[in-house]
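> dropping the sequence and predicted coords here.
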Amino acid sequence: MTVDDTLMDVLAGHRRGGRGDRPALVDRRRSVTYAELEREVGARTRDLASSGVGPGVRTGVVLTNLLDSVVDFAAATSLHAPVLVLQEQAGEAERSAALADFGAELSVEGAVVARLRPGGDHGGDPAFAVTSSGTGGRPKVISREWSGTLLNSAGFAHGLGLDADDVVLTTSPLGHSYAIEAGTLAVLYAGACQVVPAGALTPARAALLVERHRPTVLQSVPLVLDWWGQGDVVRAGSWKRCVSAGDALSEQAAAPWREAGLTVYDHYGNSELGQLTLNPVGGGSGVGHPLPEVRIRAGGSEPGPVAARFPGLSPVRMEAGRAVPLADEEGWVNTGDLGVFGDDGLRLTGRSDLLINIGGNKISPAEVEEVLRAMPGVKDCAVVGRPGPSGDHQVWAFVEAGAAEFDAAVLRRRAREQLMAVKVPTVFRRVDKLPRTGSGKIRRGLLIEEGG
């Protein structure tokens, strides 16, 4: 792979290597081989070119969990257009805001190519853009070089050990950067096969799908690993390993998969740079060592800001069509996380923008959450800072638990046994379900603003 490769080049390489008849992508309607996918992308490339997609033409592509939208994405990027991946579930206002921030001229959704504004200066290199998860508010549009993005996904494929015999079941919607970069791009680079289900699957439906397609790798999030681990999905199929990202992977979620003999990988990445680390032991706050070419720096003995860099990537935040650089002169990007980096790899301790200041004491929600998640009856939890009656900040814990199992007094007493008094939540509030994004991340902004 070279820095100038497109997805058409990747697909053609597999065909020339004798792998054209191997399955590439499977959705709920159909499946395609690498040779068939190459032909479909080639035809769609010609269609999009006639509609104005080309070098420097900023284009939004709505990605659904259907192969046709993957073909749209592959064709647009192969035409050297700067491409913004749009999530199918995004509301109209959110989607319009993202397109405006990106400065998109065209949008592609299904068979429709719509012009959003007159064509402008078509300079610039091919780019790949995504929207951030929006856990703390309105999603931001992050854009970076296409070549570095493809190389980063290739590094993830190497780190996870993907090869042409693997079948990867991806549970997150393809409009999320984790699913398209650590999923589709990594799978296509490796010559493997990606299975993309339609929407959320119950454990029973997942078990049937697994029996049919015999996936070897599960690419998912902690919420799904935990849910499926309680059913027959673990024992179905031909699993070899699974990888989790997007939120903290608890021991509870990882345990059933480990007990079945699978390697459970915890993965750390972000919208700015893509895939950063892998941890083949999963669970806890350790997210492992950097992937090939990734550089990480963080605190030593004490938590400090986590920064990362990857050669060929200089991400920018797009605002009203203008690019705001996110990397410093040496290419380092502040991730917004706090952590410790040493011989055991990177251990995350929380988000710098979520630290709770109680009388000058900086409290990491991640530390409190790790203690609470280990308590009986707690399915999951989120800890945030909220103003109390006097206006001073308090620690609030939103606990996902059944009404019969929830006892705030017991949780408070057990928390006092393991945490400093200032870290023990003032308020414990039970919720049936924590608010989450489509990729499973907790939407803490809603908890802070609305109190659940």
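Yep, it's here. Residues are numbered from 1 along each chain as shown.

> from now on I want contacts and neighbour counts done on CA atoms only, so please keep to that.
OK.

> which residue ranges form the strands in the stretch 301-450 of the chain?
304-309, 316-319, 322-325, 333-342, 345-351, 356-358, 361-363, 380-387, 393-400, 427-431 (DSSP state E, counting those that start in this stretch).

> this is the other structure I want to compare:
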Amino acid sequence: MVAGPSGAIDFDEIAAGLPRRIHEVTADHVAGAPGQIALVEDGAAWSYRDLDRRVTEIAAVLSSLGVRAGDRMIIVSENCISLAALLLAASRLDAWAIVANPRLSARELDQIRDHSGARRMFFASKVSKEAAAHAARLGAENRHLGALQDIGVGPLNESATAEPVEADPARQVAVLIYTSGTTGTPKGVMLSHDNLLISAKTTAYFRKMDRSDKIYLVLPISHIVGISLLIMTLMVGGTVRMVSKYDPAETAKAIAEEGVTILNGVPATYQRLLEYKSVSGLRQLSPGSLRLIAVAGAPLDLDLKSRVEKEFGLPLLNGYGITECSPGISGVRFDAPCADQAVGTLLPGVEGRIRTIDGIPISQGEIGELHVRGRNVMCGYHRAPELTAKVIDSEGWFNTGDLARFDGDCLYIVGRTKEMIIRSGFNVYPAEVEAVLSSHKDVVQCAVVGRPADGNEEIVAFVQLLQGSRVTSADLMGFIRFQLTSYKRPSEIIVLDALPATSTGKILKHKLAGSLRGEAPLAQIAPLRRQQI
């Protein structure tokens, strides 16, 4: 079956008038409401007039530092005004922005730098001690970039080559977002200006966003949802409240006192808010000016959904998207909330179809792999045409690798054909964690699987050591600590004498995952050596 968005929605009308580049989304507001506040963080606020003028100045400084059209530039930063300004300045230059989470390990960040062939790296050192540490390690010098102070500027990569510049916004890459992929090596998802603009515009349309909205941006801009939320809010002339690190107490206070109208999060965002309410002894969390709360990035537990909705007196709108789709694929409509775990209807302009693993069409209501097509689908993987060809066919259909079904126009995600673990909204690929564990001299083999935990997923690693090794789970935790960022580290490492495997040596991960769900005792699957957290 093939499905499109429900209702009488004129996609051409929604898409009309889109700018050519993401930095141009502010133009109408600079002209019509220059004093409107665009960006806010603790201790600072920029109006649309400020943003436009300062981004122009920053772009000129970047150019003087050797950043050219078609270059890749890495911005290592938590959410802050400096990050937004650098992102938009890169757009002005037709450079490709790579926003990197400063909590990445040295190994992870260096992989991105090397694979992308970045011209320069920039670090928001003042905002994040992790960014400052990376800046010091890589020889960056603190400089003023126009209105931005204390930005670490890394050395110029003289060997970097610029990519061709495309006038067509559907072909010119705006951002390069790295995901480690199932192979454990980085994959750079190339998203064009048009990818980002059309996804942001349709989501804003769905949510009835306008100039009166103030979004609490706690989801990191180093990931696609954060970038999209930033763009859509600036597109409608609203205000973006920048949040560098999530603190449920600060979030509750901001909602109560700062006029926040929209909160986006992953299930863990809301789980921690409710935990804060409980431990602080509050009778009720104030909804303040909230009019919309949304969740995505991980399976939604219905009990959590019910408790959040009761707390704020608003429906918790579930959605579904992935990096390669910029990210919007579907969402529960603002005017048609759902009581179950549905991820809503397809966004305007997005087509979806369900196929068997072998690509055969199946009937309405049956479960299969979800394929999608639309202007939101990525340009491809950077420097990996063979990987791109595996997921996007000749007709433009992208295979999400997720198992889904349609009930009428409503989409349900029921599982994943790939092994990816979603932890607090972050994608974690077992192969990357396994690669780091396997680099330990005493590790023979290992397997990493996900374990459901309060609407989230935990990472559990099973490890087989060399016979006679005295290495413990705690030793292995220490070994990986500085090689993997926090959300990629296992919650538990279980050491076994041998891992369950087929006669050909393929590890039976489904049996390990089943033992975590209580389907069979671990001792029946493999001999347990010792277990430590």
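Yes, it's here. Just so it is clear, the structure is predicted and the values come from calculations on it, not from any experiment.

> and Arg54 of the second structure, what's its match in the first structure?
Counting by TM-score structural alignment, Arg54 of the second structure corresponds to Glu40 in the first structure.

> who's in contact with that match?
Val71 (Cα atoms under 8 Å, 6 or more residues apart in numbering).

> relative to the whole chain's centre, how far out is stretch 135-149 of the first structure?
Stretch 135-149 of the first structure has its C-alpha centroid displaced from the chain centroid by 11 Å (Cα atoms, centre = their mean, to the nearest Å).

> report how many residues lie close to Ala453 of the second structure.
Neighbourhood size, Ala453 of the second structure [other Cα atoms under 10 Å]: 11.

> residues contacting it?
Applying Cα under 8 Å, 6+ apart, no residues qualify as near Ala453 of the second structure.

> from Pro348 of the second structure, how far out is the aligned partner of Glu329 of the first structure in the second structure?
If you follow Glu329 of the first structure across to the second structure using TM-score structural alignment, you land on Ser394. Separation of Ser394 of the second structure from Pro348 of the second structure (Cα to Cα, to the nearest Å): 22 Å.

> the two: who's more crowded?
Pro348 (27 against 7).

> the alignment partner in the second structure of Ser96 of the first structure: which element?
In the second structure, the residue matched to Ser96 of the first structure (TM-score structural alignment) is Asp110. Following DSSP states H and E, one finds Asp110 of the second structure within helix 106-116.

> can you show me the helices along the stretch 1-150 of the first structure?
Counting by DSSP state H, counting those that start in this stretch, one finds helices in the stretch 1-150 of the first structure at the ranges 7-16, 34-50, 67-78, 92-102, 146-160.

> tell me the secondary structure at Ala256 of the second structure.
helix (DSSP: H, G, I helix; E, B strand; the rest coil).

> ok, and the closest non-adjacent residue to it?
With Cα to Cα, 6 or more residues apart in numbering as the criterion, Ala256 of the second structure has its nearest non-adjacent residue at 4.4 Å, and that residue is Gly288.

> for that neighbour, what are its contacts?
By Cα under 8 Å, 6+ apart, Gly288 of the second structure lies in contact with Ile255, Ala256, Glu257, Gly259, Val260.

> surely Arg530 of the second structure is within a helix?
No. According to three-state DSSP, the state of Arg530 of the second structure is strand, so it is not within a helix.

> just give the number of residues close to the equivalent of Ser64 of the second structure over in the first structure.
Using TM-score structural alignment, the equivalent of Ser64 of the second structure in the first structure is Ser50. Counted with other Cα under 10 Å, the neighbours of Ser50 of the first structure add up to 10.

> ok, Val384 of the first structure next?
Val384 of the first structure: 25 neighbours (other Cα under 10 Å).

> same check on the one 10 residues further on?
Residue crowding around Gln394 of the first structure was assessed by other Cα under 10 Å; the count is 22.

> ok, the residue nearest the centre of the first structure - contacts?
Nearest residue to the geometric centre of the first structure (Cα atoms, centre = their mean): Tyr178, 3.1 Å. Residues near Tyr178 of the first structure by Cα under 8 Å, 6+ apart: Ser172, Ala245, Gly246, Gly269, Gly274.

> could you tell me which residues make contact with Ala90 of the second structure?
Applying Cα under 8 Å, 6+ apart to Ala90 of the second structure gives the contacts Ala59, Met73, Trp96, Ala97.
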